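Peer 1: let me see the structure of the following:
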Amino acid sequence: MACGLASGGERWPAPPSLSRPPMDPRTTMAPSSLLLSVILCSLCAVALGGNAHNFVVVQRNSFESTERACSSVTRETVLAGTTLSDAGVRIPTSLGDAVDSLEYVVTLGIGTPSVQQTVLIDTGSDLSWVQCKPCNSSECYPQKDPLFDSNSSSTYATIPCGIDACKQLVHDFYNHGCTNGTGPSLCQYGIQYGDGSVTTGLYSTETLTLAPGVTISNFSFGCGRNQTGPNDKYDGLLGLGGAPESLVSQVAEQYGDAFSYCLPPGNGTAGFLALGTPGNNTASFVFAPMHKLAHISTFYVVTLAGISVGGKQLNIPPAVLSKGMIIDSGTVITGLQLTAYSALRSAFRSAMSAYPLLPPNVDLELDTCYNFTGHSNVTVPKVSLTFSGGATIDLDVPSGVLLQDCLAFTGGTYDNSIGIIGNVNQRTFEVLFDTGRGNVGFRPGAC
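Peer 2: Modelled structure (predicted):
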């Protein structure tokens, strides 16, 4: 159903039972308060003006226009927008309304002949997978498209145990042992994500079609045979993390060690996923230093130096934010450290005092929600994030600040622990992950 109920929990892998060491941040970084259930297509608004440059006046009726607009981005529209450039390939992204999801998705081809698959894009995990036949209702979640049939592809191949590709899964916490049948021993993968969903199956290779005439041969992926937990109706997941299993790592020889995306605000427009660097055309970006976590190459981490509401800097001790924030396209809501969130919530409520507070939204697990009934226009304060090194971005208003009339942040982690910047806050920015230069760039108004 278009614009329906969607799960919005974390999509970073968290497999405690699948060969992971103690104190892995995939289980320690965020408590269950980030496991959200959210309504798709919540906001679709037009900024009409400003107030001393620190507030934006938004038409109230435009908050409710997304249900009419979000269905206009069809699979055909997305496929028609695929483009090539000297720097690489650019694939349209869209909110997953067609698969009942608030996650962002792309449509790719897999197999020979190529079969279209709509997959979630996730910078918080590495191994890509799709659900595969045979898969009955007790083994797989319902998806909108037909299951991928590996037997119908001339280029599908399983990966045997014992080779380096299978051994690498152990190092990156994706290993699920080997098959024990009478035939050859085959490599199995297994992932449990932060929202509790699980996928297991055969680690395999296949031809991946990024765009007409643009293929990746022998692309390593998971042919999912058993999926459980909260999943929407997408066909699988496209891993964009930093480990060797990710799409980004597998195509680095063709496109280099950089990629970017723009996540549209949900007003019927398409964004993009671009493999390759934008060349020297980076004047409109601001850049923040990026680092990796020790012994875990998946995550892209930046450090917040401060947060502003309505142009006023919040009083947050630097130590609270010192462990950094993972930039995760596969998590919907940003999880701040508790002290930082408390300061943000207090300042935001003060700036929005003209509007009555509603009780916390239990379904969304958000606690700063408003009743805008009777208001034709709503004045929303700008929320700005400042990163180490001084780069500052103003989140899009309202799509990057409000979700279902609620402040789209939560106190998801303890002080002095790592947080997550979710996809709502990233809306309309081109986010450029340049691992070669060790930074993340942000270009506003890119989609």
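Peer 1: going forward, measure contacts and count neighbours with C-alpha atoms only.
Peer 2: OK.
Peer 1: got the contact list for the closest residue to residue 394 other than its chain neighbours?
Peer 2: Of all residues not flanking residue 394 in the chain, residue 384 sits nearest, at 4.4 Å (CA to CA, 6 or more residues apart in numbering). Contact analysis of residue 384 by CA atoms under 8 Å, 6 or more residues apart in numbering lists 307, 308, 309, 311, 392, 393, 394, 395.
Peer 1: can you map out the helices along the stretch 201-350 of the chain?
Peer 2: 247-250, 252-255, 338-351 (DSSP state H, counting those that start in this stretch).
Peer 1: winner for burial among those?
Peer 2: helix 247-250 (a mean of 20; mean count of other CA atoms under 10 Å).
Peer 1: that older thread, and of the contacts of residue 384, the nearest to residue 100?
Peer 2: residue 395 (25.1 Å; CA to CA).
Peer 1: is it true that residue 83 touches residue 89?
Peer 2: Yes. In this structure, residue 83 is within contact of residue 89 by CA atoms under 8 Å, at 6.2 Å.
Peer 1: quick one, which of those two is more surrounded?
Peer 2: residue 89 (19 against 16; other CA atoms under 10 Å).
Peer 1: my guess is the more buried one contacts residue 277. True?
Peer 2: No. In this structure residue 89 lies outside contact range of residue 277 using CA under 8 Å: 10.0 Å.
Peer 1: let's see this one next to it:
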Amino acid sequence: MAALIFLLLLYSSKNSYAFQEKMSTLETEGLRHSHVFQISSLLPSTVCNSSTKVMNRKSSLEVVHKHGPCFQSSQDRAKVPSHAEILSQDQSRVDSIHSSLYMNSMEEMDAVTLPTKIGISVGTGNYLVTVSFGTPGKKYALIFDTGSHFTWTQCEPCAGFCHDQVEPIFDPSKSRSYANVSCRAATCNQISAEGMQQDCSSSTCVYGISYGDSSSSAGFLAKEKLTISRSDVFPGYLFGCGQQNQFRKGNRVAGLIGLARGKFSFVAQTARKYKKIFSHCLPSDDSLTGYLTFGGTKLPKTIKFTPMSKSFQNTLFYGLDIIGINVGGQRVPIKSSVFTTAGAIIDSGTVITRLPPTAYAQLKSSFQKYMTSYPRAPALSILDTCYDFSRSDVIIAPTIGIVFNGGVEVDIDFSGIFYIRNESQACLAFAANKDANDVAIFGNVQQKTYEVVYDDVKGRIGFAPGGCN
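Peer 2: Predicted coordinates for the structure are as follows:
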């Protein structure tokens, strides 16, 4: 009997070790599909920490957040819009993108009666780069936008109105390389074809561009020397010399540089040098810097490309084909038709990723199953899945991966999973579109820390993790 008991205890002990080993394996596997982080790591810093990566890149500009310490003083940051205002502005941009694409589809169906084109809302315009205009060159901070196609900056004498900006306003009379475009020039006639207002003033070509959030710029179409770096100089660059300009609250920038498709876009005007290739990396935190790089000479080895969606070839936007979403390493049960109904685009100016209503509901449901340890918090504007982390030092959240055509999965950085108001209100940084027929939008929060490469000649978009942090 004693021998039997000994054997049973030995067997039980061996099974216990096996059980513990199995549990350890399961825990390790679970953590592999989880983000473990301190909530403090997502809270804003007041000190700017510049990255050295942009300094080592040819044909690159430093990217900063317009509300962060790398661009604004503490006094300026005290005047920034509230989170509710930021998200409201973001919704304005999304609404104008949806309206623009709807109008574009109407034009294709009706080639006789063309509806009025609606400009894309500038929205929050989170990210800035600094370029130089004129001879001698003067530096200006501009919003860079993959959903806009026109470059403009405020100009003296500001015959109408110029909003407050950080740098002195550009004065074309002090530049040796500035030249207005004549009304008789073929370039002037192109303005209306690009969806802007066209007029003349004393034989000088006048442009007008209105955005979906009441932002606008009107002034002279002109040519000027645009400088990116010592080796990247573009004489005769077409841009808008704004005399009557209006931006939403919180924008103290000089203007905008458009990276979308279109005859006036930066991508089109520099195609001979950069071959319609550019990439950007948006930092994980507003106090960090990223980069905007032109040309494709040094693409990272870890990059994976997905084809651009052919559904958006005749628009300003860069389209993507979403085929699925993973949460905690598991595919969320969403029918493929949910994503193909309206398609998807990628946009640097949209903050929060928008998904078809059915897809968002399934994502939300899957995400909530992993977050039951944390108390819920009230909704924040368009964000309805929020948590109170004030009693937790370390947060464990499931990974979220967006899967694109070709099986390319973008595993969202933990800084792109939550939109943080404070420790007591951290919200899932995704939202639902109003209608299943509205295009999905892959927003800039979810793009954080990835080098995102746009190759419009080969029709592909690449993603490489760990791009700028």
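Peer 1: TM between them?
Peer 2: Once superposed, chain against chain, the TM-score is 0.80 (TM-score structural alignment, normalised by the length of structure 1); 381 aligned residues with a CA RMSD of 2.3 Å.
Peer 1: hmm, back to that, want to try CSV for the helices of the stretch 201-350 of structure 1, with distance to residue 27 of structure 1 as columns?
Peer 2: Shown next, in CSV, are the helices of the stretch 201-350 of structure 1 (distance: least, CA to CA, whole Å):
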stretch, distance to residue 27 of structure 1
helix 247-250, 24
helix 252-255, 29
helix 338-351, 17
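Peer 1: which one of those lies closest to residue 412 of structure 1?
Peer 2: So among these, helix 338-351 is nearest, using CA to CA, at 6.9 Å.
Peer 1: once aligned to structure 2, how far is the helix or strand that the closest one is followed by on average?
Peer 2: Using DSSP states H and E, the next helix or strand after helix 338-351 of structure 1 towards the C-terminus is strand 357-358. Per the superposition on structure 2, strand 357-358 of structure 1 and its aligned residues are separated by 1.3 Å on average (mean CA distance after the TM-score superposition for structure 1).
Peer 1: coming back round to it: narrow the contacts of residue 384 of structure 1 to those in strands?
Peer 2: Judged by DSSP state E, strands contain the following of these: 307, 308, 309, 392, 393, 394.
Peer 1: ok, the equivalent of the fifth one over in structure 2 - contacts?
Peer 2: Aligned against structure 2 by TM-score structural alignment, residue 393 of structure 1 finds its counterpart in residue 410. Contacts of residue 410 of structure 2 were listed using CA under 8 Å, 6+ apart, and they are 401, 402, 403, 404, 463.
Peer 1: change it to 6 Å
Peer 2: Residue 410 of structure 2 is in contact with 401, 402, counting by CA atoms under 6 Å, 6 or more residues apart in numbering.
Peer 1: from residue 161 of structure 1, how far off is residue 181 of structure 1?
Peer 2: Distance of residue 181 of structure 1 to residue 161 of structure 1, given as CA to CA, to the nearest Å: 13 Å.
Peer 1: residue 362 of structure 1: neighbour count?
Peer 2: Around residue 362 of structure 1 there are 10 residues (other CA under 10 Å).
Peer 1: in which helix or strand does the closest residue to residue 341 of structure 1 other than its chain neighbours reside?
Peer 2: Nearest non-adjacent residue to residue 341 of structure 1, counting by CA to CA, 6+ apart: residue 411, 5.2 Å away. Here residue 411 of structure 1, judged by DSSP H and E, is contained in strand 409-413.
Peer 1: so how much does the next helix or strand after that strand differ from structure 2 once superposed?
Peer 2: Next along the chain after strand 409-413 of structure 1, taking DSSP H and E as the criterion, comes strand 419-421. Strand 419-421 of structure 1, aligned to structure 2 and superposed, deviates on average by 1.5 Å (mean CA distance after the TM-score superposition for structure 1).
Peer 1: which other helices and strands contact strand 419-421 of structure 1?
Peer 2: strand 325-327, strand 334-337 (3 or more CA pairs under 6 Å, 6 or more residues apart in numbering; DSSP states H and E).
Peer 1: which residue numbers in structure 2 go with it?
Peer 2: Alignment of strand 419-421 of structure 1 against structure 2: residues 440-442, by TM-score structural alignment.
Peer 1: count the residues that sit near residue 202 of structure 2.
Peer 2: Residue 202 of structure 2 has 8 nearby residues by other CA under 10 Å.
Peer 1: identify the residues contacting it.
Peer 2: By CA under 6 Å, 6+ apart, residue 202 of structure 2 lies in contact with nothing.
Peer 1: quick one: contacts for the alignment partner in structure 2 of residue 407 of structure 1?
Peer 2: Matched by TM-score structural alignment, residue 407 of structure 1 corresponds to residue 428 in structure 2. When contacts are counted by CA under 6 Å, 6+ apart, residue 428 of structure 2 touches 385, 417, 418.
Peer 1: for PyMOL, what selects the buried ones among those residues?
Peer 2: Per 16 or more other CA atoms under 10 Å, the buried members of the contacts of residue 428 of structure 2 correspond to this PyMOL selection:
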select buried, resi 385+417+418
